[in-house]
Every structure is written in structure tokens, then in C-alpha cells.
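Peer 1: build me a model:
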Amino acid sequence: MINISKKMLASDCVFVQIFGALTKHWGLGLSILGLIVLIPLFRNNKEIVDAVLAFISRIFDFIPHNQWYRFFLISLLIWIGIYALNTLTTIFSLQKKETRITWCQIFILLAIGLWILGLLLIFNITDKTINTAAFGIAASLLAWIFQDAIRGVVAFIHLRMNNLLQIDDWIKVPKYGINGKIRRVTLTTVTVYNWDTTTSAIPTSILLSEHFVNLQKMVDGKTHGRIFSKLFVMDTGSFYELSRKDADRFRKDNRITSCLPLKDIHDEMTNAELYRQYMFHWLMNNEHVSRVPYLTVSWQDHTENGLALQLTGLIKDSNAAAFEWQQSLIVEHVIQSVEWFGLRLYQAPSSFDTSSSTIYISKKPITK
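Peer 2: Sure thing, here's the model as predicted:
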């Protein structure tokens, strides 16, 4: 029975898959298979058909007089339906069939709604004689108990309607340290397979209430690149105005003129201004850095530590390893090139700087 169910679930036909999901559990499967086999045999035997119909009629005569039996029956049917839909959700997740996943979750929601409606009708809760206050308290209690599930349903509908989430999308949820690919999405839970081989299951509502990043379009190449932003604090004590001699020296430096036009190098400008222009042209000429939609090299607010130079743009290599490699090369070039312009990166004095200081404390006592 289990092998038959697996073959049906692997079919491309939706109806066959539904039947496979219903027959996945051996007890339920045998019952359904028994009905399919017996119905053709009984069809031409009037006595057996009459006996079966009489038996069913007695069951239905009994059901209306027992509310709890009717409640158990509808609960069982709803459970079977949800079980089958959850099985189909797993299969459709593996097949990456987003539309069918969404419909499965909608039918689960409808099944729960039918169960609640059946509960109201079976126990006649809609009767006007029922205490309205008691009904309101019960409804409020249920809403409080299932508040996470309700938020999850709202989040699921929002994410699906706006096409913000799909199977195999790479997402990041910084607050919860989640970084990986989506494996399953349901009304209440999103399952993510992280890059460190761990698995995270988070409520769907978190993706609506908390900040998350979907990087899939970037991975698929539907972007100008992956953003980088680096801040370098310069020691303003190394800033100075260029003399004509300094300008001539920079014009003769092939490392600088290979990126920066000679006309942009002149006296009366500062070495900090020259370096900012150099870094902009160097990034513009870097084949791994995108020129669109923006590429900026700008000075930020002055602080007690110095003046910060910020480099912001997009690296075309969106692959994680390639991106980090190119970003590291940019940082290393900044560290290497600042000395060409007589600039210094700021760093707070360390114990090494203190021990290397040329100021020594005299061993002799101070005499007046």
C-alpha cells in the first residue's frame, strides 16, 4: 500500500496525487481501496446492495440523535483532509510547484473553517438562547490561543500575493541568525535550510513583522550587483595642501596617473581631495565594480577620530565567495594606496604604540 501511494504521489496528475496522499496511511488506504474493490462487485447484486443501504440508513438514523458522534465524525473527516493536504504540500515543495502549495494551504484554512462551522451547527451554538457574553468570552479565548496561527495566515497570504517568497529562495533574517534556502512554506511555518547545514523553522508571521532580505534575484543575476559599503577613517593630521612640486611629483607617479587624468592633478588642492578623486576613478575602472545604479566616494561627518571616507557601490560578482574576495581586494588597495598620497588611516594607540614611544620616564627623582 505504501509503495502504491508513493507511485501515485510521484504522478503528474493532481487527482492521482490526491488519492496517493489519502492512501499514504495504510489503514486509511485499505479502507478506500476496499470501497473501490467492493462497489463494482456489489453493483449487480441487489440483495447485498439493499443490505448495505439498510445498514447505512441505520447509521444515519443514529447520527442525528448523538451530537458527540457527529462531532467526532466531522473531526475525523477534517483530520483526514488536512493530513492529505499536508502530504501534498510536502510533495509540491519538493517539486517547487508554488501555485499548488498555495491552494493546499487555502484548502487547509477552509477545512478548519468548516470544522468550526460544523461545531457551531452540531451543538446549536448559534441558538439565540445561548448566552452572548459566554460566547464572546469563548471566541476571545480561542482568538488569544490561536493568535500566532491567525497572524501566520495573514502573513502567508501577504507573502504569496506579493510574490515575496518561493521555494529555494535565499533569505536572511538577521535578528534570528537565519541565512539559507527555503525548503517549505505553510500557513504557520517557514522551514529554512541554513548554509551551515542546520535547519530553522520560524513562524510565517515573523517574516511580516521582522526585517528579512530575499537575495534570490541577486543570485539569479537579475541585479546590477551586490552592495558593498566601507568606511575608512583618515587622520586629519596627515592632510596638507599640494605645492607645485607635489603636483609634479604626483603627475610622474604611474600608479596614480594610470587611473587619474593629469588635468585633475594641480597645486592648491589637498592630498585628501586628490585621493578621493583617485579612489573614485580606480573603482570606475575596476571591471568587478558596477557603475550603476550608483557608485560614490564621499567624505562623511568629521569626528574626534578623524574624517571618514566612505566607498559605496555594487560588486558584479554576487556569489558569496567571489563577492567577499573582491571586497577584500578593495580594502587592501585602500590600505596600500593611502601612503602614496601621504595620508594615514586613524587607529587608536595600542600597547605596542605606547611601548615604542620615544618618551621615557626618568629613573632619577625630580629635584627642586
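Peer 1: rest of the way, CA atoms for contacts and neighbours
Peer 2: Fine.
Peer 1: which stretches of the stretch 201-350 of the chain form strands?
Peer 2: With strands called from DSSP state E, counting those that start in this stretch, the stretch 201-350 of the chain shows them at 213-214, 226-234, 289-290, 296-303, 306-315.
Peer 1: list the helices and strands the third one packs on?
Peer 2: Pointing back at strand 289-290 there. strand 306-315 (3 or more CA pairs under 8 Å, 6 or more residues apart in numbering; DSSP states H and E).
Peer 1: show me what the strand it packs on is packed up against.
Peer 2: Identification of packing neighbours for strand 306-315 by 3+ CA pairs under 8 Å, 6+ apart yields strand 226-234, strand 289-290, strand 296-303, helix 320-337.
Peer 1: list the contacts of the longest one.
Peer 2: The contact list for helix 320-337, computed with CA atoms under 8 Å, 6 or more residues apart in numbering, reads 226, 228, 230, 288, 315, 316, 317, 345.
Peer 1: one more, so I can put them side by side:
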Amino acid sequence: MDWLPESLQPLLDWPYAPTVIQALVLVLVAVLSSWLSHKILRRVVTPLVRASPMKWDDALLVRGVYSRLAHVVPALVLYLGCAAIPGLPQVLVTVVRHVAAAYVVLTVALALGDLLDAGNDLYEGRGPHARERPIKGYLQVAKIVVFVVAFVLIVATLVDESPLLLLSGFGAMSAIMLLVFKDSILSLVASVQLASNDMLRLGDWIEIPTLGADGTVIDIALNTVKVQNWDLTITTVPTYRLVSDSFKNWRGMRESGGRRIKRALYIDQGSVRFMTAAELDALSRTAPIGDYLADMKREMEADGRPARTDLPSDDLREVTNLGTFRHYVEAYLRASTRLRQDMDLMVRHLAPEPTGLPLEIWCFTKTTIMTEYETIQADIFDHLIAILPEFGLRLFQQPGGADFTRAMAEGGKAAAQSPLP
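Peer 2: Below is the predicted model:
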């Protein structure tokens, strides 16, 4: 201790002074080793990793694996150095070595967790196949195993017992472990089923009405699946609920390239009637159904009668305005360039209801983009609603305030014009 200033020489009379000074020097060396390791990491390792053409080392750098391992250096300095300081109480040496060893185990476990995350990043960067078969759930199971083992080793190190002795006590805790990790175990089984049956992928549009989820899958983890709804909110769904409950996946619609339009016009049944010859002649000039009306006219003439002008026949087919409109709608859809003609296309009646006779449109658009799909659907029904009166048909609609006002005005006007008794 001759290098100490003369003002500090009296401290040498304290019997523990050399031990305390050496302990402080050890702490200083540990701090300097931490600073030096991080300095080497930033100045040497990082440039080498950036310059390397390989991708795995970049993933390790981004996830912080190297910086995690750099924290091991000061812990090792304390672990090895405290035993070399004479005069330290054996209890203190044991505590410092155990804490340093536990810290090393914890740091290595965190580095392994970051390593698994880096592996997931590399896997997801491989292309579309990785999005179809995510492995994030399996890696999270591996992280759970790593942290459980690390926890056992840390506890065994701190209490200075064999890890096997602690593991033997886990048998009695199995019921508690099953209760604590119930959701994780169920989700693990569900993740295996989802992956093996290809039930869910990143980017899929799914709909789960019971959980309020309707949007795109943005993350598939061990315990949860995140769905970004169309209003940009995010719904977190437990993974096992996707197996225990039912959900709708719209992936097949997107892969087919066509989205179905299924909507009905509710026809007022009181407006359905037979058409006269004048009405048929007027509609025959309408391009979509000109051929249909010509065929109907030839069929009626082949039966030995002209097109009806007054009352229907008892045994021969007549032309109704609803049937003519139905053929017009089908011809209109067949002529559309925005609909898939290679998929199902039909116009059909459904069972009559108190709100009218449903005339359902069933067809598929050539696009699956929502905005374009809604525009095509709106254009179709705009046209059909506008041309419906040309066939003498009316849509059923619940009467509103304007309807009652108009009816009362007309009733009052009729009462005013009627002669007094």
C-alpha cells in the first residue's frame, strides 16, 4: 500500500483496509470490463456484423443477443475475483459468487430468448411460405422451457442445492403448474392444430362474431392471435378459442379472385301481373331481353294464339312482369364485364314474406377489394331499382311519415270533392 497518499496512510491501521480496498478495486475492474466489452461491441463487433453478407448475424445484433452476452463479463469478473481477495468473510464470498452465477444464468437465458426471436425474424423473412406456416408459437414454447430451466438453476444456485433436488419437488406442484399454465397448454395444442390443418395464416381475413373480431390477422402467438378490425381497432383472441369455437376465414374468397354478391329486392306482390302485347312490344326494344321476348312470342304463336291482350288463358303459359324482370336482371348480369361469368350466377325467388317477395341476386365480382366490390354491388342495385317501374313492379317499403301525410291529404281532397248527401 506504499502507493497510497500520505493522508490515507492512517487507514492502513484499520485491519480490514486492504480487504476493502481490494474489493473496491474488484468492483472498479468489473465496471471497467463492462464498459470495455460494450465499447468493443459498438466499435468492433457491430461494424463487422454490418459488413458481413450473412443475415443471421444482423438478426442477432438487432435483437440484442451480443449486448446481452456482454453483461456476462462483469459478472464473471466478480465471480472469479471475489475468491482471490484475502480477508473476505466466507459467507460474503459465497453470496457474491452465488448472485454472480445466478446473474450469468439469467443473462444467458435472456440471450437465448433473444436468439429465438432472431430465428423467428429470419424465418419470417424467407417469403410467403413463412407467413403461411408461422413458428412463433413453437418458439414461445421453447422460450418458456428455457426460462423454466433458468428459474430452476437460479434458485438452485442461490440456495446452494442441486437442481435435481428442486426438480424432484415439481411433481407435487404439477397440479398448480397445470392450473397456472392452463391457457398456455390449451393454446399450444390449438397452435399445433391450426398449423397442421392450415386453418389460419398471417394476413387472413377472419370473422368471429362472438368475440367482436372482424378483420386481418396481424400476429399469431402462443397464447393470443391479434386481429386488426376494419375500424383499425385491434382485438386479441385466445388461440384456443379458434379451435373450441367456430370462426369464418375469408382466405378462400381472396384466393378464388371473386367475391359473392347475395342480396334481394323485396317486390310488392300486389304489383305482379300479366303483361299486355303493347308492354311486350315496348320492352322488346330493350337490348338485354329482346331475344327472350322474341322467343316467348314465337312460343306463344306456336301454341296457336297471339300474345295476350286481356285475360289469361287456362292452359297456356303467360308472360308476367315479374318473370320478364327476372330474365332482364339475369341478362343484365350476364352482360356485365365486372362480374365473373365462370362462377355461379342466378336470379331466384325466395319464399314470400310479410315484407314482400324476395328476388335474390347471386353472382360473383371479378375483384375481392372491398371498396371496388361495394361499388359494383351498389351500381347493380342502383340500376335495378331505377328500372323496376318500367316493368310495372313496385318495391315493398314500410310506410313513413311522408306516406301518411300524402294519404291524409289525398283523403281530405277526395272528401272535399265528393257531393254532400
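Peer 1: wait, residue 18 of structure 1 sits on residue 89?
Peer 2: No - Residue 18 of structure 1 is beyond contact range of residue 89, at 10.7 Å (criterion: CA atoms under 8 Å).
Peer 1: residues shared between the contacts of those two?
Peer 2: By CA under 8 Å, 6+ apart, no residue touches both residue 18 of structure 1 and residue 89.
Peer 1: from residue 292 of structure 2, how far off is the residue nearest to residue 290 of structure 2 when sequence neighbours are not counted?
Peer 2: Leaving aside its chain neighbours, residue 290 of structure 2 sits nearest to residue 284 (4.5 Å; criterion: CA to CA, 6 or more residues apart in numbering). Residue 284 of structure 2 sits 8 Å away from residue 292 of structure 2, going by CA to CA, to the nearest Å.
Peer 1: which of the helices and strands packed on strand 306-315 of structure 1 sits most buried?
Peer 2: strand 289-290 (a mean of 22; mean count of other CA atoms under 10 Å).
Peer 1: read off where it ends up in structure 2.
Peer 2: The aligned range for strand 289-290 of structure 1 in structure 2 is 339-340, by TM-score structural alignment.
Peer 1: what's the offset of the host helix or strand of residue 71 of structure 1 from the middle of its chain?
Peer 2: Element membership for residue 71 of structure 1 (DSSP states H and E) is helix 67-95. When C-alpha coordinates are averaged (CA atoms, centre = their mean, to the nearest Å), helix 67-95 of structure 1 and its chain have centres 28 Å apart.
Peer 1: helices or strands up against the following helix or strand past it?
Peer 2: Scanning forward in sequence from helix 67-95 of structure 1, with DSSP H and E defining helices and strands, the next element found is helix 98-122. If you count contacts as 3+ CA pairs under 8 Å, 6+ apart, helix 98-122 of structure 1 packs onto helix 67-95.
Peer 1: mind running it again at 10 Å?
Peer 2: helix 67-95, helix 147-161, strand 178-185 (3 or more CA pairs under 10 Å, 6 or more residues apart in numbering; DSSP states H and E).
Peer 1: for residue 171 of structure 1, find the nearest of those.
Peer 2: strand 178-185 (5.8 Å; CA to CA).
Peer 1: helices or strands up against that closest one?
Peer 2: helix 67-95, helix 98-122, strand 170-173, strand 189-194, strand 199-203, strand 213-214.
Peer 1: could the ones you listed be laid out in TSV, adding distance to residue 269 of structure 1?
Peer 2: Output for these, formatted as TSV (distance: least, CA to CA, whole Å):
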stretch	distance to residue 269 of structure 1
helix 67-95	62
helix 98-122	60
strand 170-173	44
strand 189-194	51
strand 199-203	55
strand 213-214	43
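Peer 1: state the distance from the equivalent of residue 281 of structure 2 over in structure 1 to residue 239 of structure 1.
Peer 2: Residue 281 of structure 2 maps onto residue 248 in structure 1 when the alignment is built from TM-score structural alignment. Separation of residue 248 of structure 1 from residue 239 of structure 1 (CA to CA) stands at 18 Å.
Peer 1: for residue 225 of structure 1, same thing?
Peer 2: Counting by CA to CA, the gap from residue 225 of structure 1 to residue 239 of structure 1 is 34 Å.
Peer 1: grab the nearest non-local neighbour of the residue positioned nearest the centre of structure 1.
Peer 2: With distances taken as CA atoms, centre = their mean, residue 171 lies nearest the centre of structure 1, 2.9 Å away. Among residues not flanking residue 171 of structure 1 along the chain, residue 214 sits closest, at 4.4 Å (CA to CA, 6+ apart).
Peer 1: just give me the neighbour total for the one you found.
Peer 2: 17 (other CA atoms under 10 Å).
Peer 1: mind listing what it touches?
Peer 2: 164, 165, 166, 169, 170, 171, 172, 173, 179, 181 (CA atoms under 10 Å, 6 or more residues apart in numbering).
Peer 1: stretch 374-393 of structure 2 corresponds to what range in structure 1?
Peer 2: Residue span in structure 1 matched to stretch 374-393 of structure 2, by TM-score structural alignment: 324-343.
Peer 1: and that stretch, how far out from the chain middle?
Peer 2: With CA atoms, centre = their mean, you get 33 Å for stretch 324-343 of structure 1.
Peer 1: quickly compare the helices and strands packed on strand 178-185 of structure 1 and say which is most buried.
Peer 2: Mean neighbour counts for these (mean count of other CA under 10 Å) peak at strand 189-194, with a mean of 21.
Peer 1: after superposition, how close is that strand to structure 2?
Peer 2: Here the mean offset of strand 189-194 of structure 1 against structure 2 after fitting is 3.7 Å, by mean CA distance after the TM-score superposition for structure 1.
Peer 1: quick check: angle from that strand to strand 178-185?
Peer 2: With axes from the mean of the first three to the mean of the last three CA atoms, to 10 degrees as the basis, strand 189-194 of structure 1 and strand 178-185 are set at 130 degrees to each other.
Peer 1: can you list contacts of strand 189-194 of structure 1?
Peer 2: By CA under 10 Å, 6+ apart, strand 189-194 of structure 1 touches 149, 152-153, 156, 165, 167-172, 177-185, 198-207.
Peer 1: among those, name the buried ones.
Peer 2: Buried members of the contacts of strand 189-194 of structure 1, counted by 16 or more other CA atoms under 10 Å: 149, 152-153, 156, 165, 167-172, 178-185, 199-207.
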